[in-house]
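K.L.:
Sequence and computational prediction follow.
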Amino acid sequence: MNLPDQVAEALLAPLVDQHCRGVRRDDLVRSAFETLIAASETPAPPGTTHFDSPIGMAVRRWCAPVLGLEPHVPPAVYLARRLELGAAEVNRLLLRAAGVVAFLMDGGDEQDVLSVAETGRLGGAAADEIVRLERIEEEIAADGLPSLDYLDRLAHEVGVRASRCVGFSSVVAYRCGLDFEPGRPSRGLLLAAAGRRLADPKQPLTDPVLLRHLLWIAVDVARERALPIQFPCGNGGDRPHRGDPALMSGFIQALLPLSVPVILLDCYPFHRQAAHLAAAFPHVYVGEATTAVLGELLELVPFHKLLFGSGGAGVAETCYLGAHNHRRGLGRVIADRLESGDWSVADAVRVAHMLGSANARRIYRL
């Protein structure tokens, strides 16, 4: 891939990873590692291995040299090197090799994964938190409060968390689908839903009334503090078709006068619908992690509406590969645009910087 020097430098510039989660801090045996690189997060069928997959091949090709190995080493050699170096050193090498200047992390409070601060320290970068709304609710529900106290605490705690984060996220798509009623729930509906919820508080939150209420609490706080809200979409849960972001167009329209940024993540195979929403609404953005559709997105999405995010989680290899694939994928798209004469070199440099970091810096106020 022959690119002008200015474009190559722009692609290698530090990235803002606006969509990642914590990676494991402990040494991993093969079965645990393979589970973490599998999309299904389940063991491979007997007689097979998750290394025989696109990500498994990518780990052996691109991550092996970062750990001081030859490309394409056998899985056993790669994993032995991982154990030899130790989890802390593996995480340090891979996170720093990603070339990220800021990690914006959803979560990171589990005991077995790196915290936000640890990720920043090992990655040699800034690190800030994206607060998962459903996690806040589940912590409060577990306290066994009366309904009114539970509702008051929800509003209070979302406001408190907002003071130390750069954005919110919601997995409403995977809990009840994106075809939820867009308006605020009535007080009567809310009290009834709270009663049902507190009768069985140990289960994940799936009640559409409470999920909608939680979103509107976050909207009010986000408007006051100029925070964006992320929405993972795409195929997820037991009703994958309900991850189509077009289904939440009513909610998106309701937010238009409030100017709260909405960032649609993991949109494949509904990336065209997400692109349409980003083009149609000034407060809607698309987070790019699937580089296979990057060319399509750049045909549809305004360039100031597209943001890089590795989607990394579980093991540091996923963060590194997310950044590596972004640079390679965008490089291929730019090469095609330059060869066809559709873009100038200056255009390509500007787009690379916007997608890689500038858009995220503006939206998250970094």
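P.N.:
In hand now; what should we look at?
K.L.:
For the rest of this, base every contact and every neighbour count on C-alpha atoms.
P.N.:
Noted.
K.L.:
where exactly do the helices run in the stretch 251-366 of the chain?
P.N.:
Using DSSP state H, counting those that start in this stretch, the helices of the stretch 251-366 of the chain run over residues 271-280, 294-300, 316-340, 345-353, 359-363.
K.L.:
ranges for the strands of this protein?
P.N.:
15-20, 100-106, 126-132, 167-169, 229-232, 262-265, 284-288, 306-308 (DSSP state E).
K.L.:
mind putting those strands in a markdown table, mean neighbour count and distance to N359 included?
P.N.:
What follows is the strands of the chain, written out as a markdown table (neighbours: other CA atoms under 10 Å; distance: least, CA to CA, whole Å):
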| stretch | mean neighbour count | distance to N359 |
| --- | --- | --- |
| strand 15-20 | 27 | 9 |
| strand 100-106 | 25 | 13 |
| strand 126-132 | 23 | 16 |
| strand 167-169 | 26 | 14 |
| strand 229-232 | 23 | 15 |
| strand 262-265 | 24 | 12 |
| strand 284-288 | 27 | 10 |
| strand 306-308 | 27 | 6 |
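K.L.:
Alongside the first one, take a look at this:
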Amino acid sequence: MDHHVHGALKDDVSQSVFETLITESDRAIPAWMSQFDSQVGFAIRRWCAPVLGLPRHAAAAEYMKARASLGTDEVNRRLLSGAGVGHFLVETGYRGDEILNPEQMGQSAGQRASEVVRLEAVAESIVESGVTAKSFPERYVQALANATTHAVGVKSIIAYRWGFDFEPARPAKVAVIEAARNWLEAFANGGPLKVEDPVLLRFFLWAGVDRGLPIQLHTGYGDPDLRLDRCNPLLLTPWIKLIEPASVDIMLLHCYPYHREAGYLAQVFPHVYFDVGLGVNYTGVQSEQILAESLELTPFSKLLFSSDAWGPAELHYLGSALWRQGMTNVLQRWVDAGDWSEDDAIRVVNMIATENATRVYKLAGGRS
């Protein structure tokens, strides 16, 4: 079960565009370099090329030629179904018009797919449809309830918009209204729709707590729109403590290079879980080390699998392939050394791959 993922591309793309989609950088790629000359690029040529009918390590130009010949629909079908993921939990808040929605993801993969709703996207949708500052708090809560009727969780990108060094307490309603007024006035005067006010971002988080669904939080590594030093999950500790009585589970996503810190939080707080999804794809063959480090402190019932793939279906496939290979290599060493039994290794793999997410998102009850 891929507990945090985005849709695969809808349309064909050129090699130049494809290369911009296999990096977290949002800057233009210099003419003298290729993103294929990176861990993720080498991993695509190693793992995905055979799925498209090519030999392992096929040249990048040959790979892209085969990709174009097959077409995006067939590439998606092969890679999504080949990933061996039985259930995708799809977060739909980022550039949704360019990617498959949850239903289309399920159809392409031949598997189940459920939706995770981005908290900030709900706010932006009601601003676009028209709202007053005074009515904003109530409108947001209602819009969130409507948007999550069939969702299995919510997600916040406060790490991108502000960072984790925010005031943890629930903001007062008057402060939310004032922040909404400033945002609405700025938007009416040509300002960005993107919400960056820390009061509003905290309000969304607390509304998510009130909704009661698991809350996913982007943590650590990402594009230059964030400040990585302000995305250390340890900065969330005061807020994590405040919401503990609400019994709402917090899902720390990706976490690299703070996966050890995330493992500590998952160990000491019953309602904190984490994954190393994005870090696995982008570290390629070195992801085995990250997977081993993710197993250091955390109880194995608190660790989940995700790919965080967005766009090229290669990233959906790689998230699974690299995780399987890395976990196999790490656990086999421990079994061979006599430190773990084979039965325990298999049991832990099943927990991380499927069982933990099934429990946390209450999927055994049929929510989808």
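P.N.:
Yep, that arrived. Predicted model only: the values in this text are computed from it and were never measured.
K.L.:
any chance of the strands of structure 1 in a markdown table, plus distance to H72 of structure 1?
P.N.:
Converted to a markdown table, those look like this (distance: least, CA to CA, whole Å):
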| stretch | distance to H72 of structure 1 |
| --- | --- |
| strand 15-20 | 26 |
| strand 100-106 | 25 |
| strand 126-132 | 32 |
| strand 167-169 | 37 |
| strand 229-232 | 33 |
| strand 262-265 | 31 |
| strand 284-288 | 27 |
| strand 306-308 | 27 |
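K.L.:
Ok, which of those comes nearest A316 of structure 1?
P.N.:
strand 15-20 (10.2 Å; CA to CA).
K.L.:
any idea of the angle that closest one forms with strand 126-132?
P.N.:
Between strand 15-20 of structure 1 and strand 126-132, the angle comes out at 20 degrees (axes from the mean of the first three to the mean of the last three CA atoms, to 10 degrees).
K.L.:
tell me the contacts of the equivalent of L315 of structure 2 over in structure 1?
P.N.:
Residue correspondence, TM-score structural alignment: L315 of structure 2 in this structure matches T318 in structure 1. Contact analysis of T318 of structure 1 by CA atoms under 8 Å, 6 or more residues apart in numbering lists 37, 310-312.
K.L.:
can you do 6 Å?
P.N.:
By CA atoms under 6 Å, 6 or more residues apart in numbering, T318 of structure 1 lies in contact with G312.
K.L.:
circling back: minimum distance to E139 of structure 1: which of the helices of the stretch 251-366 of structure 1 has it?
P.N.:
Among the helices of the stretch 251-366 of structure 1, if distance is taken as CA to CA, the winner is helix 316-340, at 27.2 Å.
K.L.:
Can you check what angle separates that closest one from strand 15-20?
P.N.:
Going by the same axes, to 10 degrees, helix 316-340 of structure 1 makes 120 degrees with strand 15-20.
K.L.:
Buried residues of helix 316-340 of structure 1, list them for me.
P.N.:
Using 16 or more other CA atoms under 10 Å as the test for burial, helix 316-340 of structure 1 gives 316-327, 329-332, 334-335, 337-338.
K.L.:
go on, stretch 238-252 of structure 2?
P.N.:
Per 16+ other CA under 10 Å, stretch 238-252 of structure 2 contains these buried residues: 239-240, 243-244, 248-252.
K.L.:
From G195 of structure 1, how far out is the residue lying farthest from the centre of structure 1?
P.N.:
Seen from the C-alpha centroid of structure 1, the residue lying at the greatest distance (CA atoms, centre = their mean) is G188, 34.5 Å away. Distance of G188 of structure 1 to G195 of structure 1, computed by CA to CA, to the nearest Å: 11 Å.
K.L.:
cool, P240 of structure 1 as well?
P.N.:
To G195 of structure 1, P240 of structure 1 is 29 Å away according to CA to CA.
K.L.:
With Y268 of structure 1 instead?
P.N.:
36 Å.
K.L.:
Comparing those two, which shows the higher neighbour count?
P.N.:
Using other CA atoms under 10 Å as the criterion, Y268 of structure 1 and G195 rank with Y268 on top: 19 against 15.
K.L.:
which ones are touching the counterpart of that one in structure 2?
P.N.:
Matched to structure 2 by TM-score structural alignment, Y268 of structure 1 sits across from Y256. For Y256 of structure 2, the contact set (CA under 6 Å, 6+ apart) comprises 220-221, 279.
K.L.:
Which of these are conserved in structure 1?
P.N.:
When you map those onto structure 1 and apply both residues aligned by TM-score structural alignment, their matches' CA atoms under 6 Å, the shared contacts are G220.
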